[in-house]
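# below is the sequence, then the predicted model.
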Amino acid sequence: MVQYVFTPWRDRAELLAVRRQFYPEQQQQHQFQNPKTRFCSDLRSGNDDVEDGHQDEKQKVVARVSMWMQRGGCPHMVESTALLTAAILSDEGNEGRGPGGCAGGDGSARASRGYAVRAAYSAAFSRFVTGLLDSHQDKQRKMSMYDVAKSVGLPATFVELRHQATHEQLPSLTRLRSAARQALGWIWGYYWAHLEPERAPSRVSGSGSLSAERFVVPVGAGGTVDGMGEFGSSRSRSKEEREVRLLVGRYLGGEDDDEVRGEIGRFEEGLVLMVLDSVPGRTGDSRVLRRAVRLAREIVEGGGLPERMEEDERPGEAVQVDLDSVRAELDSAWQQVKQVDEDEVVGDEGVAEVEMAEDRPAWTLYEEADWVPKPIGMV
């Protein structure tokens, strides 16, 4: 049974773009031998000018994740990354290191802003730890937060800081800053570092396993589909596959339907369906999508490719169905069934009467003179 997973992002490329905006300093996984310490040291020792250049991107990506949360289905690790990043940006803005910084003001104003930043750090960190551990909690056998944290590899200091931020006085700003950056490093190693680019789906036809890259782009000028002639690595592509791609591109571009459909009908159904299946991933043109869906539906529901479908519809090969004879056969079968049921009822009539007599209550007919009514409730 096919299970659909609904995500707030359009495709994997959009999710990977968000990862690049959250972690601009880390592009290769080999840079994270120890993500809990390496990430934090990079942030502390990085160039301030380069870091300031990423402020706008991080503001945008936080806003994008906020939109994902409104859509629903956003993973907890993505939300936690956005909340912790937002707290860091708010802290930097309060210190005057980010865009629109407001480090000035009297002592009471600075203290108020500092308290708000501590509250933002505490809320983001507590939500990160609580949501993560609750999702791994065993409903049948309750475990302590420390045990759950140990099972997922979360440092015990995170649980302690979460407890202090929730039930005690807010931790110091220095400790919260360090914990937020350590949490971002841990989230990278736990979630973001394991994301891989999306791979194209594969189809299996009569000739074996075939795979295709998503290659279709919106329709360009001249009535053809741009990119249909690009095959990527041609070493692993057969000649038939290239021909099918070119023909499908001509068909989706609006070329002569009958001629192109006839040429497409010369190839295997699985190969054609595989090519059509890759169309929606690379184009948003409604006309191209409608033509691709219509052709795939004809192949699947019609039981063959256009050329073979036309051959099946020729008068010489069509199967004539006599509806009258079918109705007569159905009536005859129904009469036989009714006759068998009547025979069974007649043969079991005596037994049925005895059984019914035993099941019936012992009612007796009284004469009016002998029967005396007794009102309910009277002795």
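Structure's in. What do you need? Numbering: from 1, shown residues only.

# going forward, measure contacts between C-alpha atoms and count neighbours the same way
Fine.

# would you map the strands across the stretch 151-300 of the chain?
Applying DSSP state E, counting those that start in this stretch to the stretch 151-300 of the chain gives strands spanning 202-205, 208-211.

# now mean neighbour count too, for the ones you listed, in TSV please.
Shown next, in TSV, are these (neighbours: other CA atoms under 10 Å):
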stretch	mean neighbour count
strand 202-205	14
strand 208-211	14
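
# among these, which comes closest to Val18?
Among the strands of the stretch 151-300 of the chain, the nearest to Val18 by CA to CA is strand 202-205 (26.9 Å).

# three-state assignment of Val2?
coil (DSSP: H, G, I helix; E, B strand; the rest coil).

# follow-up on the earlier one: Serialize the strands of the stretch 151-300 of the chain to a markdown table and add fields for distance to Asp147.
Shown next, in a markdown table, are the strands of the stretch 151-300 of the chain (distance: least, CA to CA, whole Å):
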| stretch | distance to Asp147 |
| --- | --- |
| strand 202-205 | 42 |
| strand 208-211 | 44 |
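
# out of these, nearest to Arg127?
Counting by CA to CA, Arg127 lies closest to strand 202-205 out of those; the figure is 39.6 Å.

# which elements pack onto that closest one?
Using 3 or more CA pairs under 8 Å, 6 or more residues apart in numbering; DSSP states H and E, the elements in contact with strand 202-205 are strand 208-211, helix 269-277.

# out of the ones you listed, which comes closest to Gln3?
Short answer: helix 269-277, nearest of these by CA to CA, at 18.0 Å.

# if I look at Met1, how far off is Glu301?
20 Å (CA to CA, to the nearest Å).

# neighbour-wise, which of the two wins?
Glu301 (8 against 3; other CA atoms under 10 Å).

# spatially nearest residue to Pro188, not counting backbone neighbours?
To be clear, residue 188 is Trp; Pro isn't right here. Nearest non-adjacent residue to Trp188, counting by CA to CA, 6 or more residues apart in numbering: Pro35, 7.1 Å away.

# put this beside the first:
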Amino acid sequence: MPKIIITPWRDESELLDVRSKFYPSSSLNSTPSPDLRPDACRIVEAWKLRGHLPHAVEATALLTDAILHDDATHNSVFSIRATYAAAFSRFVTGLVDTKLGSGGGGGTMFNRASMIGLPLSFVELRHEAAHRELPSLVLLRSYTNRALEWLWDYYWIRKLNGNCILDVGSRFAVYYRLSQNILNHPH
């Protein structure tokens, strides 16, 4: 008997469409294309209401939304830092708790993170944001982009690689877009 998996998306093509909005491969084209990341965030927000949303999908939306709110002309630097810190903390905490269960048997957050290949520096930054000073905007931007790269490798490729062949160009496009985001926000 086939195993039934309940998802908030209709079919895998809908998930692939959202993935391409978060990680557009057209970033290498000379013609600028519209930024579809806000659309992807709105779709994920609707999926969250339906339930059964994988944490990696929600975390991708939260981290991306933090990047989209990084506008000092409309938001204070403090609120931008707080948005990044909240998104990053939810990414780390939710991922570790979701994958290995919170409390008890899993050991420390560092142990649980290392079991799934999450960089320990991610746990350290989350701890700093939650229990100490808010990290600098430069650090939060950098780690948010690293987290999106990690989610690409950990979830988006692994989850969908069986049905979608990604060439080196697509992979490069992801890193190119993320590096452009870092270059556009140097401080």
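Now that the structure is in, tell me what you want to look at. Here the structure is a predicted model, which is why all the values come from computation and not from measurement.

# hmm, back to that, with respect to Val129 of structure 1, which of the strands of the stretch 151-300 of structure 1 lies nearest?
Nearest to Val129 of structure 1 among the strands of the stretch 151-300 of structure 1 is strand 202-205; the distance by CA to CA comes to 38.6 Å.

# Arg287 of structure 1 matches what in structure 2?
With TM-score structural alignment defining the correspondence, Arg287 of structure 1 maps onto no position in structure 2.

# I meant to write Tyr146 of structure 1 there.
In structure 2, Tyr146 of structure 1 lines up with Phe110, judged by TM-score structural alignment.

# now its match: which helix or strand?
Counting by DSSP states H and E, the element that carries Phe110 of structure 2 is helix 109-115.

# ok, and the closest non-adjacent residue to the spatially most central residue of structure 2?
Central residue of structure 2 (CA atoms, centre = their mean): Thr60, 2.7 Å from the mean position. Counting by CA to CA, 6+ apart, Leu148 is the residue found nearest to Thr60 of structure 2 once chain neighbours are left out, at 6.4 Å.

# for structure 2, longest helix please?
The single longest helix within structure 2, with elements called by DSSP state H, is helix 77-100.

# tell me the buried residues in it?
Neighbour-count burial for helix 77-100 of structure 2 flags 80-97, 100 (criterion: 16 or more other CA atoms under 10 Å).

# what span of structure 1 lines up against it?
Using TM-score structural alignment, helix 77-100 of structure 2 pairs with 114-137 in structure 1.

# what sits up against that stretch?
76-77, 80, 83-84, 87-88, 90-91, 94, 143, 145, 148-149, 158-159, 162-163, 165-166, 170-173, 176-177, 180, 183 (CA atoms under 8 Å, 6 or more residues apart in numbering).

# mark which of the residues you listed are buried, thanks.
77, 80, 83-84, 87-88, 90-91, 94, 145, 148-149, 158-159, 162-163, 165-166, 170-171, 173, 176-177, 180, 183.

# from the contact counts, what lies against the host helix or strand of Asp91 of structure 1?
According to DSSP H and E, Asp91 of structure 1 maps onto helix 76-95. Contact here means 3+ CA pairs under 8 Å, 6+ apart; on that basis helix 76-95 of structure 1 packs against helix 55-71, helix 107-135, helix 173-190.

# which of the ones you listed sits closest to Arg290 of structure 1?
Nearest to Arg290 of structure 1 among the helices and strands packed on helix 76-95 of structure 1 is helix 55-71; the distance by CA to CA comes to 26.6 Å.

# let me know the angle separating the closest one from helix 76-95.
Between helix 55-71 of structure 1 and helix 76-95, the angle comes out at 140 degrees (axes from the mean of the first three to the mean of the last three CA atoms, to 10 degrees).

# picking that back up, wait, which of the strands of the stretch 151-300 of structure 1 is closest to Glu358 of structure 1?
strand 202-205 (65.6 Å).

# give the aligned range of that closest one in structure 2.
On structure 2, no counterpart of strand 202-205 of structure 1 exists by TM-score structural alignment.

# what's the match for Trp188 of structure 1 in structure 2?
Aligned partner of Trp188 of structure 1 by TM-score structural alignment: Trp152.

# can you tell me how far Thr81 of structure 1 is from Trp186 of structure 1?
Counting by CA to CA - Thr81 of structure 1 and Trp186 of structure 1 are separated by 10 Å.

# hmm, back to that, check the mean deviation of the helix holding Phe110 of structure 2 from structure 1.
Here the mean offset of helix 109-115 of structure 2 against structure 1 after fitting is 1.1 Å, by mean CA distance after the TM-score superposition for structure 1.
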